[in-house]
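S.K.: got a structure for you, letters missing:
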């Protein structure tokens, strides 16, 4: 058994190793091995292989490569381009014009891909040529793309919810339900931010767009159907009890194949590229998760959970005080770490504290994912910012940083709303699972 002080030292060691540039999986494995050797017995290191194997046997985790594959198929089918054009027909008249399409397209694509990085790359590739022709200010354009991409994990079926559910043994179905209202509200806050910026900085946007005839715009609405069908299959099969989270992901992949065929993109070369990209992203994610599960195993044997629970009880901090402290902690941590390492590196230590304070694990899952999404917008490490700059291939990354500031503020407001009104996340899972 170890105390809170030793746990704190271990966490600082983990953070220090990450600052030195070690891969997050390597850093977590080293901390776990040191803990096993110093406080348990060197023989416990030999259990690492067994823990890796058992961690990867989790059936729910199979949904991760399936959702990655789903996003790859939809992107390479060209459906995202058509989705963007169709949304632009209806969102352009709003103050801020085409900027709203970045957020709207990201929200819809997030509902089928589950990845913020994939959403950022996809929407940036489709959107940037349109904005260059219309001469919008680059900063607000890039910021709106980055903000929309941050919805990738918050709007179900986000991959981060699967990771959190596996780490904490929380129902992924309930997490998906909990993410719906915050995801929609976050989308509306981003659009409100664009409207506000268009009023404050009218020279940054092009207010008037020439719209096509109504009949043509109505015809193009058919391009909204593929992502909506995929989303309906995923969520409908889960909440009717017809399929598990993993099975629903497999159904969505099967449904995406005829969509790609209808767009004339389904061929062996396209599928080969999808499979290669999926294997690469899955291998990277699973290595991190395997090491996180081994760290969890060691922490459990060391008695970290009861020690932290006792510490929180004796501290006497209220729920609000604890959540404010965690919000500040994650906002600062997000400046230096990417979202997945931040989640898997801290949840094993923070989760027992949260449970000891009486905070609902489903609600905390939404809070945790929101914190991870904020980290994607936090320079200098925010992954989506560099993905967008890589697609852009001109200017400087500093312009992307500046453009995200208004949307970063909107996400902080969303965090405050979530803390102040927990039912934003808990109302839907309560209605669906405890009617």
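M.R.: Alright, I've got the coordinates. It should be emphasised that the depicted structure is a prediction, and the values quoted were computed from it without experimental measurement.

S.K.: from here on, contacts and neighbour counts on C-alpha atoms
M.R.: Will do.

S.K.: In contact with residue 66, which residues?
M.R.: 246, 249, 250, 253 (C-alpha atoms under 8 Å, 6 or more residues apart in numbering).

S.K.: let's bring in a second model and compare:
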């Protein structure tokens, strides 16, 4: 199959998306129509069986379960108390509540798996306090938007689950690979805030003085997310449960904490279930269409054609990754993270494997690119989420310019994992006994 035809099909999908067609429709149009034109009805007939066998899998159930877990944490009041507990510890560090934004996003990410939910939840809680203590608006908004992106990197991550399904990669290995980069990126965000905005929030140092006893008392509110994360990830890596089973365990534990906190109600359960179902439905429909596209790609020999094409350039692994870095940053300026993921994984994974790049490592690379896409204008989802929860009616430029330093940090960190791939692969290799 010619490379020209492959590139044309990819550009057609992009054009359809730019015409405001739903992502799933654009992918379905090219995947099914392309297969029909090349092989006729028999190929289209077999697509149903392939998609059913892929979706009728216990691993797919992890997506709605982790979505439900995030909703329960959001609506059950756990996130509110978590922010208050972290604020009293970080308040006196130069940068104050800006560090609390990052820390809360990191901890919430470790249980929710969603960037948008993380940014919306922490933003809603944090912005009134940031406004009250006169924190500068741009770093305040930027730290919330960037901190929210950690939701798709720190496990459990919905994006890593989808990548694992599309690339046929181990989800448990991907979760392990995302842990150290996620924590490292959170620390780098805090280092930047310490250096660049260390004087922010000086007013709160005078107005807020919490004793050590009160700090320790408030710290009990950190127990629910820590326990949920420990049990979910511990059960996976201890070999006691699959990712799907561990997600179910996490939901049960979250329900127990909500019940213990007196927040349990039928309305809460109905609302959380409906929201989780809506979000899961959107993700799974896009994933299903990507799987249909995969059928066409496999039958038409696209993988082999791309492999030969990449080899003809004589690019090294680093050279190819630098090209993909620029490609993804540009793509992320006009495409949302999940769409970018499902659209490109079937094409890029064979390319990088052809030059010897580990698909687990590449999963983290792609998720980092998705993180950048979440906070780059004009369609960065987290930018709109954070702008939407602010109440002062300020300019959208504030959140854009506040996020730009974090985009630079993520791009530099991506270069760092190219130079030192062990940042990503050390933990999964250790757990796998390699």
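M.R.: Thanks, I have it. Just so we're clear, the structure is a prediction, and the values are computed from it rather than from any experiment.

S.K.: quick one on the thing from earlier: most neighbours of all the contacts of residue 66 of structure 1, which one?
M.R.: Counting neighbours by other C-alpha atoms under 10 Å, residue 249 comes out on top of those with 30 neighbours.

S.K.: How about the secondary structure of that residue?
M.R.: At residue 249 of structure 1 the chain is in helix, as set by DSSP: H, G, I helix; E, B strand; the rest coil.

S.K.: One more: residue 212 of structure 1?
M.R.: Residue 212 of structure 1 ends up coil, using three-state DSSP.

S.K.: How about residue 2 of structure 1?
M.R.: Taken by three-state DSSP, the conformation at residue 2 of structure 1 corresponds to coil.

S.K.: The closest residue in space to it that isn't next to it in sequence and residue 416 of structure 1, how far apart?
M.R.: Using C-alpha to C-alpha, 6 or more residues apart in numbering and skipping residues adjacent in sequence, the residue nearest residue 2 of structure 1 is residue 302, 5.9 Å away. With distances taken as C-alpha to C-alpha, to the nearest Å, residue 302 of structure 1 is found 35 Å from residue 416 of structure 1.

S.K.: And residue 104 of structure 1, by the same measure?
M.R.: 23 Å.

S.K.: Compare those two (neighbour count), which wins?
M.R.: residue 104 (22 against 14).

S.K.: what does the one helix or strand the more buried one maps to contact?
M.R.: Following DSSP states H and E, the helix or strand that holds residue 104 of structure 1 is helix 99-113. Helix 99-113 of structure 1 is touched from outside by 67-68, 70-71, 80, 83-84, 87-88, 91-92, 94, 116, 119-120, 123, 127, 140-141, 144-145, 147-149, 151-153, 155-158, 187, 190-191, 194, 227-228, 230-231, with contacts defined as C-alpha under 8 Å, 6+ apart.

S.K.: Selection in ChimeraX covering whichever of the residues you listed are buried, please.
M.R.: A single ChimeraX command selects the buried members of those (16 or more other C-alpha atoms under 10 Å):
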select :67,68,70,71,80,83,84,87,88,91,92,94,116,119,120,123,127,140,141,144,145,147,148,149,151,152,153,155,156,157,158,187,190,191,194,227,230,231
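
S.K.: what's near enough to touch whatever residue of structure 2 lines up with residue 351 of structure 1?
M.R.: Structural alignment (TM-score structural alignment) places residue 351 of structure 1 against residue 349 in structure 2. When contacts are counted by C-alpha under 8 Å, 6+ apart, residue 349 of structure 2 touches 167, 359, 362.

S.K.: And the residue nearest to residue 2 of structure 1? What does it align with in structure 2?
M.R.: Mapped onto structure 2 by TM-score structural alignment, residue 302 of structure 1 lines up with residue 300.

S.K.: From residue 3 of structure 2, how far off is that match?
M.R.: For residue 300 of structure 2, the distance to residue 3 of structure 2 (C-alpha to C-alpha) stands at 12 Å.

S.K.: what about these two, which has more around it?
M.R.: The neighbour comparison of residue 300 of structure 2 against residue 3 (other C-alpha under 10 Å) goes to residue 300, with 17 against 13.

S.K.: just checking, residue 251 of structure 1 touches residue 233?
M.R.: Yes - with contact defined as C-alpha atoms under 8 Å, residue 251 of structure 1 reaches residue 233; the gap is 7.3 Å.

S.K.: just to revisit the earlier point, among the contacts of helix 99-113 of structure 1, which lie within strands?
M.R.: Nothing among the contacts of helix 99-113 of structure 1 maps onto strands, per DSSP state E.

S.K.: Overlap of the contact sets of residue 251 and residue 233 of structure 1?
M.R.: By C-alpha under 8 Å, 6+ apart, no residue touches both residue 251 of structure 1 and residue 233.

S.K.: Excluding covalently adjacent residues, which one is nearest to residue 265 of structure 1?
M.R.: That would be residue 77: by C-alpha to C-alpha, 6+ apart, it lies 5.2 Å from residue 265 of structure 1.

S.K.: Give the helix, strand or coil label for the aligned partner of residue 266 of structure 1 in structure 2.
M.R.: If you follow residue 266 of structure 1 across to structure 2 using TM-score structural alignment, you land on residue 264. Three-state assignment for residue 264 of structure 2 (three-state DSSP): coil.

S.K.: What segments of the stretch 251-400 of structure 2 are helices?
M.R.: 266-300, 302-313, 317-332, 337-354, 359-374, 381-389, 396-419 (DSSP state H, counting those that start in this stretch).

S.K.: Check these for me and report the most buried one.
M.R.: Most buried of those, by mean neighbour count (mean count of other C-alpha atoms under 10 Å): helix 359-374, with a mean of 25.

S.K.: helices and strands around that helix, which ones?
M.R.: helix 158-167, helix 171-196, helix 317-332, helix 337-354, helix 381-389, helix 396-419, helix 422-431 (3 or more C-alpha pairs under 8 Å, 6 or more residues apart in numbering; DSSP states H and E).

S.K.: re the thing from before, and the helices of the stretch 251-400 of structure 2 as JSON lines, adding distance to residue 197 of structure 2?
M.R.: As requested, the helices of the stretch 251-400 of structure 2 are exported to JSON lines (distance: least, C-alpha to C-alpha, whole Å):
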{"stretch": "helix 266-300", "distance to residue 197 of structure 2": "36"}
{"stretch": "helix 302-313", "distance to residue 197 of structure 2": "44"}
{"stretch": "helix 317-332", "distance to residue 197 of structure 2": "26"}
{"stretch": "helix 337-354", "distance to residue 197 of structure 2": "29"}
{"stretch": "helix 359-374", "distance to residue 197 of structure 2": "22"}
{"stretch": "helix 381-389", "distance to residue 197 of structure 2": "20"}
{"stretch": "helix 396-419", "distance to residue 197 of structure 2": "12"}
